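Engineer: I'd like to go over a predicted model; first the sequence, then the structure.
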Amino acid sequence: MSTPGSSIADFLAMLAAERGAARNTILAYGRDLEQAQEMIGGQLDVASPAQLARLGQGWSSLAPSTLARKISALRQYFGFLVDEGLREDDPTHTLPRPATRRPLPKILSHAEVEMLFATVEDEASGDSPAAVRLLTLLEMLYGSGLRATELVSLPVSAVPRDVPFLTVTGKGGQARMVPVSQRAGKALQRWLALRPGDSPWLFPSRNGHISRVRLFQLLKDLAVRADLPPEKISPHVLRHAFATHLLEGGADLRALQTLLGHADISTTQIYTHVDAERLVRLVNERHPLARRRSSD
C-alpha cells in the first residue's frame, strides 16, 4: 500500500513498467505532479476538486501544449489512484479541457531533398569518411524515417546482413524492424568499410556515439552547402519528409504507423493533411458510386 507522498513515485513506476513510457515523459510527468503538489500546499493524492480547479487557474497563462501535458498527467495520476483503490473519487472534472492542435509538420519538397542528396553525393564521391558518414546518415533519416536518437545510438549489431531490415529500439524501449532501402544499404556498406576503430556503435565518437546535437549541426551545415535555409533542415524534418512522401506515393497509413514506430495511429494521421488532394481524388475516382455515375 502506498504511504503518504509515495503515490507519485508508484504512478511513475507504473508508467515505466506497464505502459513503456519514455524516460522524458516520465520525468516531465514527475515534475508536473510535484509542482502541483507544491501549489496546493499538501499531499496531491488527497487534493479536493476545488484545489484542482485553482491549479487550472494558476496554469492559465501557460502555452496550450504545456497546459495539456500537465492536465494529462493529473488525470492519469488520479485515474491510477482510483484503479489502485487509493481513492474513491476522481476530482479532475474541475480541471480545464484545453483545446490543443498538434502542430503541422514542416515539409520538404522533393526538389529540396534532391538538393541535399546531390550535394552530399558529390562530396562523398571519393573516400572521405566524414562525407560517406553524412551520406549514410541522410539516407537512413530520409529512407527509413528514423528518429535522431534512434539513428545516432544504432549499434553495429543492428546492421542487416542478409535481410534488408534494421532492428531499432524506439520510444519506451519498444523494438521494431525498419526496412533499409538499396541506396541506404550501399551507403551503409561504404561507411562500414571506412568506419574507424572497434566501437560497438555504428556512428562512433570519442565518447561513445555521435550526439543528437552533432547530427543537427551536420545537417545544418549541409543545408548551407546545398543553398537551402539551414533553419528548415533537421533530423525530424527529414523524418516528416519520409512519411509525407511515402503517403504521396500511396502508402497505407497503418504501414506508415509501423514504420514510424507510433504507438497510436492518431499521431500518424497528422501526415494526412499534406495528401488531402490525393485522398479526395481517390474517393472521386475509386468509390463504387463514382464509377456508377460514370457508367450512367
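Structural biologist: Noted; the coordinates are in hand.
Engineer: CA atoms for contacts and neighbours, from now on please.
Structural biologist: Fine.
Engineer: separation between the nearest residue to A263 once chain neighbours are set aside and R87?
Structural biologist: Once flanking residues are discounted, A263 sits nearest to Q257: 7.8 Å by C-alpha to C-alpha, 6 or more residues apart in numbering. Between Q257 and R87 the computed distance is 37 Å (C-alpha to C-alpha, to the nearest Å).
Engineer: So these two - more neighbours on which side?
Structural biologist: For Q257 and R87, the more surrounded residue by other C-alpha atoms under 10 Å is Q257, and the numbers stand at 18 against 15.
Engineer: another one to put next to it:
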Amino acid sequence: MSTDARGTDLFLEMLAAERAAAPNTLAAYTADLTSCEESLASRGESLLHASATGLADWMADMGRSGQARRTVARRLSCIKQFYLFLLREGLRADNPAAHLDAPRPEASLPHFLSESEVVALIEACAVSPEASEAKRRRGLVARAALELLYASGLRISELLSLPREALAGERQMLVVRGKGGRERLVPLSDSAREVAQALLALDAQKASPYLFPGRDPKRALTRQAFDKILYEVGLQAGLDPARLSPHVLRHSFATHLLAHGADLRALQILLGHADIATTQIYTHVQTERLKQAVESFHPLSSENVRQGEKTA
C-alpha cells in the first residue's frame, strides 16, 4: 500500500470510528479526496506531499469547471480536515491547506410545497379497493412514508431505517437515530401512526425488521425505490415530479411549522440540527410574515393608502 493510500485509509477509518460517519458520508469524503489527488497528480504532486500552491490550483480548477460554490466549500472542508489529521498523526509537519479560503456560499432558500400541495400529494396515495394487492400495498407504503416525512420532518435515511418496533403499541413519539448516531425524539401524529400501523399489519408475514421493507424483507426499502413511488404519486397529484423529493417534504415540514408560529429552537430539535445556524435558513418564512404584517396593518403601507384614497 502506498503512503498516500495509507494516509487516506487512516483518515476514513477515523471518521467512521470517532465520528460515526455514515457510509454515504464516507463515500462523499472519498470522492473529495480523489478529486484533489487527481488534480495534484497532474502537477506532479501527491496528497501526502501536496503544496499550498498545488491545493490552490485544485480549487481554481474547480471554479473554472463551473462547480457549485457549495460543492467547492464542502470539498475544501474535507481537505482541511484531512491535513489537520495528518498533522496530528505526525504524517506531515505542516498544514498546506491552512490558508485556503472557501468561496462564499450561494444564498439559496429551501424549496417547499404549499400546505394544499402536501394534502394533494397525500390524498393521491389513495388506491381503489378493487386494485390488486400489490397496488394497494404500494399506496399504503406511499401514504405512510409521506405522512411520516411531513409530520415529523425526518430525513429519508432516517425514515427508511426505522425498525418495526419504532411504532409498537400506542407510542406518541418516535426515537430517531440521525446524523453522527445522535438520537432525538420526534412527535408522531395520530394519522401517521394509524397508516403506519396499517402497513405493519399488512406486512406482518414478511417478518422484516424494518417498517419499510424492500423486496428482500431482510433489507430496508431503498432510496431509489422510494423515489419511484414519490414520482408516481406526484403525477397522480398533478404536481411536477421535478419539484418533489424527500428533502422538499422536510423543508415543507419546517416551513409550515414556522409559518404557524413554531419556535426556532424547537424546530432545531425536531430536525436534529447540531447547530441552530442550519435551522435559521427557514426564517425566510418569518421575514415574509413580517412583510405581510407591515403591508396589511401599517397606516402608510401601499395597501392602506389605496384603501384611504377609495374612501376619500
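Structural biologist: That came in fine, so what should we check first? Here the structure is a predicted model, which is why all the values come from computation and not from measurement.
Engineer: And for stretch 55-67 of the second structure, what's in contact with it?
Structural biologist: C36, S39, L40, R69, V72, L76, P96, A97, L100 (C-alpha atoms under 8 Å, 6 or more residues apart in numbering).
Engineer: er, stretch 146-165 of the second structure actually
Structural biologist: By C-alpha under 8 Å, 6+ apart, stretch 146-165 of the second structure touches 122, 145, 176-178, 186-189, 191-192, 200, 208-212, 220-223, 246-247, 249-254, 270-271.
Engineer: which other helices and strands contact the one helix or strand Q307 of the second structure maps to?
Structural biologist: Here Q307 of the second structure, judged by DSSP states H and E, is contained in helix 302-311. Under the contact criterion of 3 or more C-alpha pairs under 8 Å, 6 or more residues apart in numbering; DSSP states H and E, helix 302-311 of the second structure touches helix 284-297.
Engineer: Show me which residues of the helix it packs on are buried.
Structural biologist: Buried residues in helix 284-297 of the second structure, defined by neighbour count with 16 or more other C-alpha atoms under 10 Å: V285.
Engineer: where's stretch 188-204 of the first structure relative to the chain centroid, distance-wise?
Structural biologist: Taking C-alpha atoms, centre = their mean, to the nearest Å, the mean C-alpha location of stretch 188-204 of the first structure is offset from the chain mean by 26 Å.
Engineer: Which ones among the contacts of stretch 146-165 of the second structure map onto helices?
Structural biologist: Among the contacts of stretch 146-165 of the second structure, the members found in helices (DSSP state H) are 122, 145, 191-192, 200, 223, 246-247, 249-254, 270-271.
Engineer: Could you pull out the helices in the first structure for me?
Structural biologist: Under DSSP H, the first structure gives helices at 7-18, 23-40, 49-58, 64-83, 110-123, 129-144, 148-152, 182-194, 212-225, 235-248, 253-260, 265-268, 276-286, 288-295.
Engineer: could you dump these to TSV with distance to V159 of the first structure?
Structural biologist: What follows is those, written out as TSV (distance: least, C-alpha to C-alpha, whole Å):
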stretch	distance to V159 of the first structure
helix 7-18	28
helix 23-40	25
helix 49-58	48
helix 64-83	36
helix 110-123	21
helix 129-144	12
helix 148-152	11
helix 182-194	8
helix 212-225	19
helix 235-248	19
helix 253-260	17
helix 265-268	26
helix 276-286	35
helix 288-295	45
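Engineer: my read: K70 of the first structure touches R31, true?
Structural biologist: No. With contacts counted by C-alpha atoms under 8 Å, K70 of the first structure stays clear of R31, the gap being 9.2 Å.
Engineer: higher neighbour count, these two?
Structural biologist: Neighbour count, other C-alpha under 10 Å: between K70 of the first structure and R31, K70 has more, with 21 against 14.
Engineer: Please list all residues in contact with that one.
Structural biologist: Counted by C-alpha under 8 Å, 6+ apart, K70 of the first structure has contacts Y29, D32, L33.
Engineer: Apply 10 Å and report the result again.
Structural biologist: Residues in contact with K70 of the first structure, defined by C-alpha atoms under 10 Å, 6 or more residues apart in numbering, are A28, Y29, G30, R31, D32, L33, Q35, A36, L55, G56, W59.
Engineer: By neighbour count, which of the residues you listed wins?
Structural biologist: Result: Y29 is most packed of those (other C-alpha under 10 Å), 24 neighbours.
Engineer: which residue sits closest to it, ignoring its sequence neighbours?
Structural biologist: A73 is the one closest to Y29 of the first structure (C-alpha to C-alpha, 6+ apart), at 5.6 Å.
Engineer: Neighbours of the aligned residue in the second structure for the one you found, how many?
Structural biologist: If you follow A73 of the first structure across to the second structure using TM-score structural alignment, you land on C78. Close neighbours of C78 of the second structure, defined as other C-alpha under 10 Å, add up to 16.
Engineer: Next up, the contacts around C78 of the second structure.
Structural biologist: A28, Y29, T30, D32, L33, V72.
Engineer: State the distance from the second one to F11 of the second structure.
Structural biologist: In this structure, Y29 of the second structure and F11 of the second structure are separated by 10 Å, where distance is defined by C-alpha to C-alpha.
Engineer: One more: the first one?
Structural biologist: Distance of A28 of the second structure to F11 of the second structure, computed by C-alpha to C-alpha: 13 Å.
Engineer: just the last one next, same as before
Structural biologist: Relative to F11 of the second structure, V72 of the second structure is positioned 20 Å away (C-alpha to C-alpha).
Engineer: what's the answer for the fourth one, then?
Structural biologist: Applying C-alpha to C-alpha, the value for D32 of the second structure to F11 of the second structure is 13 Å.
Engineer: anything in contact with each of those two?
Structural biologist: The contact sets of D32 of the second structure and F11 do not overlap (C-alpha under 10 Å, 6+ apart).
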